[in-house]
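Engineer: Here's a sequence, model it:
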Amino acid sequence: MPQYIRARFKGSVFFFTVVLAERPSNLLIDEIGRLRQSYRIVQESRPFETVAVCVLPDHVHCIWALPEGDSDFSIRWGLIKSGFSRGLDPALARSESKVAKREKGIWQRRYWEHAIRDDADLARHVDYIHFNPVKHGYVTRVADWPHSSFHRYVGRGLLAADWGGDMKDIQGSFGE
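Structural biologist: Predicted structure coming up:
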């Protein structure tokens, strides 16, 4: 297997996609309290700023700003994933490889990260994160998805409550 090299930029901002091994699944929404607790514990012990986040039933998108001089997002994700998995039903099916590596089999081993290059890149990724529940068809309006930093952005006056429009109105205008 090729050795995967992750980007390391101390104190940088990164976009992540972290996915469950079994898709489709509702596990992240069904266990949202467990996910929030694991995330919060790691954030307290290894600080980072969550710029934007959206939890969907089977994956998470987020942007983190790491502290100056720190580039270790891998350990943070490992701790979040293991903290979430600990205590879940052990009857979840696991491959021999996952058993050998003492993995629960809940998460995909890898995740996607992207180093944010500039303000425009950041804005594109924040928009992508907030619009994702609409893209996947979970809701027709961004504001209707409860597990997103979109609501924090609206509260701070950074986005309008009707940002992203209403897919029902858009579909209706095309006769669909």
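Engineer: Please count neighbours and contacts with C-alpha atoms only from this point.
Structural biologist: Fine.
Engineer: Wait, residue 65 touches residue 11, no?
Structural biologist: Yes: contact status for residue 65 versus residue 11: in contact at 6.9 Å, counting by CA atoms under 8 Å.
Engineer: So which residues of the chain form strands?
Structural biologist: Applying DSSP state E to the chain gives strands spanning 13-19, 49-55, 59-65, 112-115.
Engineer: Dump those strands into JSON lines; add distance to residue 100 as well.
Structural biologist: Shown next, in JSON lines, are the strands of the chain (distance: least, CA to CA, whole Å):
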{"stretch": "strand 13-19", "distance to residue 100": "21"}
{"stretch": "strand 49-55", "distance to residue 100": "29"}
{"stretch": "strand 59-65", "distance to residue 100": "24"}
{"stretch": "strand 112-115", "distance to residue 100": "24"}
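Engineer: for the ones you listed, which one sits closest to residue 155?
Structural biologist: Within those, the stretch nearest residue 155 is strand 49-55; the backing value is 13.5 Å (CA to CA).
Engineer: For that closest one, buried residues please.
Structural biologist: Neighbour counts using 16 or more other CA atoms under 10 Å place 51, 52, 53, 54, 55 of strand 49-55 among the buried residues.
Engineer: Next: stretch 140-158.
Structural biologist: Per 16+ other CA under 10 Å, stretch 140-158 contains these buried residues: 140, 141, 142, 143, 145, 147, 148, 149, 150, 151, 153.
Engineer: just the residues you listed now: which is nearest residue 30?
Structural biologist: Out of these, the member with the shortest distance to residue 30 (by CA to CA) is residue 147, at 11.6 Å.
Engineer: ok, the closest one - contacts?
Structural biologist: When contacts are counted by CA atoms under 8 Å, 6 or more residues apart in numbering, residue 147 is found next to 54, 55, 56.
Engineer: And this one, please, so the two structures can be compared:
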Amino acid sequence: MPNTTAPHATNLRRGRFSEFGRTYLITTTTHERRPIFRNFRAGRLLVNEMRLSEQNNLVESLAWVIMPDHLHWLLVLRDGSLANLLKRIKARSTQAINRELHWRGQLWQRGYHDRAMRRNDDLQAMARYIVANPLRAGISSRLADYPLWDAVWL
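Structural biologist: This next block holds a predicted model:
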């Protein structure tokens, strides 16, 4: 029987490969789109895991925003594969959040969406679009008031 809760989860994996030095826009959602990251502490624990990936030279983060039920992350892949990176981030953030906040269970939805950026893509414009998500969603009226974002250019 097909999985009707995530009809495209397997389609996203088909034909995917990782390229070192390539810039990607990654989007991944929480399990059942639960607004887990309305909890600021949960969001900061995810940020810690993302920064650890940078410190371990797996990625260079260009821009990201953590929305209540998903993550947008513009990154340059430095080592490993996208699949392993996302598996690591999801597993480690789930462990940290569940442990720290005394939660249980699945935090992330399976799979993720990636878009390989092209040489002529305007990365700064993409970064502005990513970090403006809370404004478009009506979560915040000013970007400065939303705490879970960062960009190297801003």
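Engineer: picking up where we left off before, which of residue 65 and residue 11 of structure 1 has more neighbours?
Structural biologist: Relative neighbour count places residue 65 above the other of residue 65 of structure 1 and residue 11, with 20 against 16, counting by other CA atoms under 10 Å.
Engineer: What's the match for that one in structure 2?
Structural biologist: Mapped onto structure 2 by TM-score structural alignment, residue 65 of structure 1 lines up with residue 76.
Engineer: What residues does its match make contact with?
Structural biologist: 20, 21, 22, 23, 24, 59, 60, 61, 62.
Engineer: ok, longest helix in structure 2?
Structural biologist: Taking DSSP state H as the criterion, structure 2 has its longest helix at helix 82-101.
Engineer: hmm, who's touching that one?
Structural biologist: Contacts made with helix 82-101 of structure 2 from outside it, assessed by CA under 8 Å, 6+ apart, are listed as 17-18, 42, 45-46, 49-50, 53, 58, 103-108.
Engineer: Please work out how many residues are found near the closest residue to residue 70 of structure 1 other than its chain neighbours.
Structural biologist: Residue nearest to residue 70 of structure 1 in three dimensions, not counting chain neighbours: residue 10, with 4.7 Å by CA to CA, 6 or more residues apart in numbering. The burial count assigned to residue 10 of structure 1 is 13, neighbours taken as other CA under 10 Å.
Engineer: mind checking how far residue 10 of structure 1 is from residue 87 of structure 1?
Structural biologist: If you measure residue 10 of structure 1 against residue 87 of structure 1 using CA to CA, to the nearest Å, the figure is 33 Å.
Engineer: how close does the spatially most central residue of structure 2 sit to residue 90 of structure 2?
Structural biologist: Relative to the mean C-alpha position of structure 2, the nearest C-alpha, by CA atoms, centre = their mean, is the one of residue 71, at 3.5 Å. Between residue 71 of structure 2 and residue 90 of structure 2 the distance is 11 Å, computed by CA to CA.
Engineer: re earlier: would you mind telling me which of the strands of structure 1 is nearest residue 131 of structure 1?
Structural biologist: With distances scored as CA to CA, the stretch of the strands of structure 1 nearest to residue 131 of structure 1 is strand 49-55 (9.1 Å).
Engineer: what range in structure 2 does the closest one sit on?
Structural biologist: In the comparison with structure 2, strand 49-55 of structure 1 aligns to the range 60-66 (TM-score structural alignment).
Engineer: The matching stretch: how far from the chain's middle?
Structural biologist: Taking CA atoms, centre = their mean, to the nearest Å, one finds the center of stretch 60-66 of structure 2 at 8 Å from the center of the full chain.
Engineer: Average offset of that stretch relative to structure 1?
Structural biologist: In the superposition with structure 1, the aligned residues lie an average of 0.7 Å away from stretch 60-66 of structure 2, counting by mean CA distance after the TM-score superposition for structure 1.
Engineer: max-length helix in structure 1?
Structural biologist: Secondary structure of structure 1 per DSSP H: the longest helix is helix 119-135.
Engineer: now for it, which elements pack on it?
Structural biologist: Contact here means 3 or more CA pairs under 8 Å, 6 or more residues apart in numbering; DSSP states H and E; on that basis helix 119-135 of structure 1 packs against strand 49-55, strand 59-65.
Engineer: Output the ones you listed in CSV, with distance to residue 25 of structure 1 appended to each entry.
Structural biologist: Listed next are those as CSV, based on distance: least, CA to CA, whole Å:
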stretch, distance to residue 25 of structure 1
strand 49-55, 12
strand 59-65, 9
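Engineer: how about these, which one is nearest residue 21 of structure 1?
Structural biologist: Using CA to CA as the criterion, the shortest distance between residue 21 of structure 1 and those is 9.4 Å, found for strand 59-65.
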